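A.B. asks: Structure for the following, please:
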Amino acid sequence: MTMLKRTLIAIPVLLGFGSATLPLADFPQADLSNGVIQTTLYLPDASQGYYQGTRFDWAGSFKNLDYKGHSFVEPWFENYDPKLHDAISGPAEEFVPLGYAEAQPAGTFVKIGVGVLRKPDEKPYAFSKYYEIANPGEWAIKKSRDQVDFSHKLNDATSGYGYVYQKTVKLTKDKPELVLEHRLKNTGKLPIETSTYNHNFFIIDKQPTGPTVNVQFPFEVKGEGKGFGTTIVAQGNKLAYSRDLDKKEQVYSAGLQGFGATSADYDIRIENQKTGAGVRIRGDKPLEKLVYWACSTTSCPEPYIRLSAAPGQEISWTITYEFYTKTP
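C.D. replies: Got it, this is the predicted structure:
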């Protein structure tokens, strides 16, 4: 580990909530603008990348995103380490691992968008754990003014899994819109059966989690879990907070209920009612499940979709983010 890396790990991140400053480091990144939205992405790099954890997809880690003077993305966490599982902001995507249960200790399994990982023991998979990267795969990146194209090629002869994963992060011309386009081709010997979701780590205008944050769905929502019914309450098609969350406090539901079997219900809004800024999140696949998590800095609906690809098959899916303002 270099002296630079040791220095970075010791420095907490600036959240805009009164903590210390960001690490002063030149991480590989790309600035995008369509004249309406401005955003910066951190780029995949196994040794110098901002995000080197083994939980989330390395393609498209967001540094910031601004629209009409409103901010939507910034670090939501206090302490930073490049290998922390959740040291990532904005629309962060994760895939359920492939082949973990079948792998023996010291054997390998696969995380799409990360690489071939080493299974250390017989313990169940834990998303918060850092796993040794046995093979990071091959990344190719193409940048332009308003989009970045990522390609990740991976083959694991031990497990039998292989893929070509292509992801485009683009800003729609002349619109307040961000689009994530995905294509996944199964190049391995085994079928790919997995799920993926976006964690949606948004912070709108630095607003802490509380009554001014509104989360809305196109269906009557119901939820059970930590804080539900007290700190956070379902009101028709909305989730509303009864008070501000304390530092280190969390609410969580393993599965909100009420959505149907079509992609029409993959249509979620997060709004800052104090400033009038919001984001609308839409997907083109039906929801498999809908997890919800929040802490004192961010409120995160986590929409899951199911993915299946036979050997040789290519599948695709898209998530669209529309940013807007309205009178508070």
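
A.B. asks: From now on I want contacts and neighbour counts done on CA atoms only, so please keep to that.
C.D. replies: OK.

A.B. asks: Touching, residue 9 and residue 78? I think so.
C.D. replies: No - in this structure, residue 9 is not within contact of residue 78 by C-alpha atoms under 8 Å, at 11.8 Å.

A.B. asks: who does the helix or strand encompassing residue 321 touch, helix- and strand-wise?
C.D. replies: In the assignment (DSSP states H and E), residue 321 maps to strand 314-325. Contact partners of strand 314-325 among helices and strands, from 3 or more C-alpha pairs under 8 Å, 6 or more residues apart in numbering; DSSP states H and E: strand 177-186, strand 277-283, strand 299-309.

A.B. asks: Another sequence for comparison is provided below:
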Amino acid sequence: MSNNMQSLKITGKRLEVEIAYPGTFYSGSRFDWTGFITKVTLDGKHSFCAPESPIPGEGSGGFGFCNEFGIHTPIGYDEAIPGEKFHKLGTGLLTRPDESNYFFFDKYEVAPFPVTIESASDHVIFELESLECKGYAVRMIKEVSVDQNKMIIKYNLKNVGSKPIQTEEYCHNFISIDNNPTGPDYVLRFPYSAEAEETPDVLDVSGNEIRWNKQPNNDFYIVPGGLKPVENHFWELLHEPSGVGVREISTFPIQKVAVWGKGHVISPEVFININIEPGKTQSWERVYEFFTK
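C.D. replies: Here you go, the predicted structure:
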């Protein structure tokens, strides 16, 4: 494990993963500062991480594998008056600027959560001491580890406040396999029908597969309509000419699945509901398998 105060590096037999040191590469108000994964390399040659936007300063600063809490349900926002703070799990206490509704893309003033880091050659553990605000407080332990061709992200949240915690979490997977542009060379698969109520023109959906008929000029977004409970939910993105791919396996109950992207990036997103009574704990994990066929 290397730590130059900019990045943390963990390695396994087939994977090398770089994780940004909290508040360095990313210090915005949207994404979780811990476990912000900026580089994944398989077998020393295949890469997977892409920026949210190739244009510097555009977008909200997303990169690689980074998660977000409360994109729709920010904790305590409605209780805060302008000038007061509210919770953004994994990030810190944000300041509500005015009477407008919360919008994840807006930039808010951040008072970051204190974080301690424990690291070894194959894993990093982040522990966030939550700052109490209006009765809300969460202690989060997050571990990123590697094993063979797998990257595992484990979450453990304990409600140490006096009010219930109700929000959602997902990982915004900004993926480009070996920097290949989005287009007909890719296929994205689910364990159920991917057909949706609304399908962007750039997509061809058939059964459980999503394909691209050309490189998109604009953002695309689709919510696969066939989501149903499966014991080990997964999505799999494959670059067919090279046979290089990645799949995310989820063993927790899925709230929603969506796919966002642009001409350079594909982002399958799996959402989980978070509902924790005071004194209780909620835990889950995301397993990513990187492979060659």
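
A.B. asks: What TM-score do the two superposed chains give?
C.D. replies: Laid over one another, the chains give 0.93 as their TM-score (TM-score structural alignment, normalised by the length of structure 2), with 286 aligned residues with a C-alpha RMSD of 1.6 Å.

A.B. asks: for the stretch 201-328 of structure 1, what spans make up the strands?
C.D. replies: 213-216, 232-235, 238-241, 251-253, 267-272, 277-283, 289-294, 299-309, 314-325 (DSSP state E, counting those that start in this stretch).

A.B. asks: residues touching the aligned partner of residue 239 of structure 1 in structure 2, list them.
C.D. replies: Applying TM-score structural alignment, one finds that residue 239 of structure 1 aligns to residue 210 in structure 2. For residue 210 of structure 2, the contact set (C-alpha atoms under 8 Å, 6 or more residues apart in numbering) comprises 187-189, 194, 203-204.

A.B. asks: In which helix or strand does the aligned residue in structure 2 for residue 189 of structure 1 reside?
C.D. replies: Matched by TM-score structural alignment, residue 189 of structure 1 corresponds to residue 162 in structure 2. Using DSSP H and E, residue 162 of structure 2 sits within no helix or strand.

A.B. asks: Would you check how far apart residue 278 of structure 2 and residue 161 of structure 2 are?
C.D. replies: Residue 278 of structure 2 sits 6 Å away from residue 161 of structure 2, going by C-alpha to C-alpha, to the nearest Å.

A.B. asks: Show me the two of the contacts of residue 210 of structure 2 that sit farthest apart.
C.D. replies: Across the contacts of residue 210 of structure 2, the longest distance by C-alpha to C-alpha is 13.1 Å; it joins 189 and 203.

A.B. asks: Distance check, the closest residue to residue 113 of structure 2 other than its chain neighbours against residue 20 of structure 2.
C.D. replies: Nearest residue to residue 113 of structure 2, sequence neighbours excluded (C-alpha to C-alpha, 6 or more residues apart in numbering): residue 92, at 4.7 Å. Here residue 92 of structure 2 is placed at a distance of 17 Å from residue 20 of structure 2 (C-alpha to C-alpha).

A.B. asks: the more surrounded of the two?
C.D. replies: Higher neighbour count among residue 92 of structure 2 and residue 20: residue 92, with 24 against 21, using other C-alpha atoms under 10 Å.

A.B. asks: which one is the most centrally placed residue in structure 2 nearest to, not counting chain neighbours?
C.D. replies: Centroid-nearest residue in structure 2: residue 171, 1.8 Å away (criterion: C-alpha atoms, centre = their mean). Spatially, and ignoring its direct neighbours in sequence, residue 171 of structure 2 is nearest to residue 67 (3.9 Å; C-alpha to C-alpha, 6+ apart).

A.B. asks: Can you give me the neighbour number for that neighbour?
C.D. replies: Neighbour tally, residue 67 of structure 2, other C-alpha under 10 Å: 21.

A.B. asks: Check residue 98 of structure 2 too.
C.D. replies: Neighbour number of residue 98 of structure 2 under other C-alpha under 10 Å is 12.

A.B. asks: Enumerate every residue touching the closest residue to the match of residue 189 of structure 1 other than its chain neighbours.
C.D. replies: Counting by C-alpha to C-alpha, 6+ apart, residue 162 of structure 2 lies nearest to residue 135, which is 5.1 Å off, once chain neighbours are set aside. Residues in contact with residue 135 of structure 2 (C-alpha under 8 Å, 6+ apart) are 161-163.

A.B. asks: Map residue 135 of structure 2 across to structure 1 for me.
C.D. replies: Per TM-score structural alignment, residue 135 of structure 2 is aligned with residue 160.

A.B. asks: same thing with residue 251 of structure 2?
C.D. replies: Residue 251 of structure 2 maps onto residue 284 in structure 1, by TM-score structural alignment.

A.B. asks: Counting neighbours, what do you get for the closest residue in space to residue 233 of structure 2 that isn't next to it in sequence?
C.D. replies: Using C-alpha to C-alpha, 6+ apart and skipping the chain neighbours, the partner closest in space to residue 233 of structure 2 is residue 250 (5.0 Å). Residues near residue 250 of structure 2, counting by other C-alpha under 10 Å, number 21.
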